[in-house]
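Novice: A predicted structure for the sequence below; I have some questions about it.
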Amino acid sequence: MTMAQSVLKQNTDIFPVPEKGYKKMIIEVPHSKNDDNKKIEFNVGKWMEVDGCNHFSLQGTLEKKDLQGWGYDYYVFKTNGNVVSTQMGCPDAPNRHLFVSAQPEMVRYNGRLPIVIYVPDEYEVQFKIYKAEEDVYVAAEERVKKK
């Protein structure tokens, strides 16, 4: 896992102060001429000790909000901490330390603006950057035989 830098290049003071029990998480990525060919997927979650075979998912909601007067968006994640999982029996599988997250959110890559996410204090945000190929492909047309 690659750790993001903790030095902010953008001033985020225009965004609201976190509510009590929440913290402000910032995703900043470098600007490039290919920003339009990229997407960012982020997950809110926390590290947990879980069994060795089931799949786990954090329950919660991610709300997109508008920063009034600025035209920027930010996100607020709310959860009661409940985790759902599959229920397979795996008595011989050792426990594992796993980042258990809610549904991922896919957003536009923008190297000029930070992505601001408010999460409960005990949670964190992980993200991936997806890059599209430069090649453009054309779909095939289905041809129906005439009777």
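Specialist: Alright, I've got the coordinates. Numbering: from 1, shown residues only.
Novice: please count neighbours and contacts with C-alpha atoms only from this point.
Specialist: Will do.
Novice: distance of the closest residue to Gln10 other than its chain neighbours from Val44?
Specialist: Once flanking residues are discounted, Gln10 sits nearest to Pro114: 7.0 Å by C-alpha to C-alpha, 6 or more residues apart in numbering. Pro114 is 16 Å from Val44, where distance means C-alpha to C-alpha, to the nearest Å.
Novice: which strand or helix spans the spatially most central residue of the chain?
Specialist: Geometric centre of the chain, nearest residue: Phe42, 1.2 Å, by C-alpha atoms, centre = their mean. Counting by DSSP states H and E, the element that carries Phe42 is strand 38-50.
Novice: distance from the chain centre to that strand, please.
Specialist: The chain centre lies 6 Å from the centre of strand 38-50; the measure is C-alpha atoms, centre = their mean, to the nearest Å.
Novice: packing partners of the very next helix or strand once past it?
Specialist: Once strand 38-50 ends, the next helix or strand along the chain (criterion: DSSP H and E) is strand 56-58. Packing partners of strand 56-58 (3 or more C-alpha pairs under 8 Å, 6 or more residues apart in numbering; DSSP states H and E): strand 83-85, strand 96-101.
Novice: after strand 56-58, next one along is what?
Specialist: Using DSSP H and E, the next helix or strand after strand 56-58 towards the C-terminus is strand 61-67.
Novice: use this one as the comparison:
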Amino acid sequence: MSIAPIGIAAASLLALSAPAFAQSAATDLKAFPAAEAGMVRHVITLPAKQNEEDLRVEILPGKMLEVDCNRVMIAAKAETKTVDGWGYDYLTIGKVSPPATTLMACPDNAKTERFVTANIGAESLRRYNSKLPLVIYAPEDLVVKYRIWRADSELSEATSE
């Protein structure tokens, strides 16, 4: 008896079980901690796409605010953590600053309601992965939205100077 067929059979078994494991992790959130008091767990489950390595997910936490013509900004502290024993990453959005605005004199005092995003820096851009959910813990007063970014297939070359 040769070892090669056993190795091939083992590799085939792993290949068959890996997608099933990844799919169960995407639908089973038991590995992730429950939300702490004052926090909400937001989950983004992404559909499978071709060339997922060319995609990124931008996390946009924010609030609906009544604003005038001034630019409104919110800052928040975000941190990536890992579930012990599982290796799954999740994002925790912590301290959120009160809204700050520019001080332009608006021609009219009209105010409109608008979604104002909180700047969480580099933590906002995540890898696209349809096999695992994106889990975000955020304060109760924040809404978490997201958008998908796609890489352009056309490459440009830098000039040498």
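Specialist: Received, thanks. All figures in this text were calculated on a predicted structure; none of them were measured in a lab.
Novice: thinking again about what came up before, distance to Glu122 of structure 1 added to the helices and strands packed on strand 56-58 of structure 1, as a markdown table?
Specialist: Converted to a markdown table, these look like this (distance: least, C-alpha to C-alpha, whole Å):
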| stretch | distance to Glu122 of structure 1 |
| --- | --- |
| strand 83-85 | 14 |
| strand 96-101 | 12 |
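Novice: Throw those into CSV and include mean neighbour count and distance to Lys23 of structure 1, thanks.
Specialist: Shown next, in CSV, are those (neighbours: other C-alpha atoms under 10 Å; distance: least, C-alpha to C-alpha, whole Å):
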stretch, mean neighbour count, distance to Lys23 of structure 1
strand 83-85, 13, 21
strand 96-101, 17, 17
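Novice: can you show me the strands along structure 2?
Specialist: 39-44, 55-67, 72-82, 89-96, 100-101, 112-119, 125-127, 134-139, 143-150 (DSSP state E).
Novice: could you tell me where the last one falls in structure 1?
Specialist: Under TM-score structural alignment, the alignment places strand 143-150 of structure 2 onto residues 124-131 of structure 1.
Novice: average gap between that stretch and structure 2?
Specialist: Mean deviation of stretch 124-131 of structure 1 from its aligned counterpart in structure 2 after superposition (mean C-alpha distance after the TM-score superposition for structure 1): 0.7 Å.
Novice: list the buried residues for that stretch?
Specialist: Glu124, Val125, Gln126, Phe127 (16 or more other C-alpha atoms under 10 Å).
Novice: check stretch 52-71 of structure 2 too.
Specialist: Leu55, Arg56, Val57, Glu58, Ile59, Leu60, Pro61, Gly62, Lys63, Val67, Asp68, Cys69.
Novice: from those, which two are the most distant?
Specialist: Using C-alpha to C-alpha, the buried residues of stretch 52-71 of structure 2 reach their maximum pairwise distance at Leu55 and Asp68, which is 34.4 Å.
Novice: and for the counterpart of Asn11 of structure 1 in structure 2, the neighbour number?
Specialist: Under the alignment (TM-score structural alignment), Asn11 of structure 1 maps onto Asp28 of structure 2. Asp28 of structure 2 has 12 neighbouring residues, counting by other C-alpha atoms under 10 Å.
Novice: what residues are up against Asp28 of structure 2?
Specialist: With contacts defined as C-alpha atoms under 8 Å, 6 or more residues apart in numbering, Asp28 of structure 2 has no neighbours.
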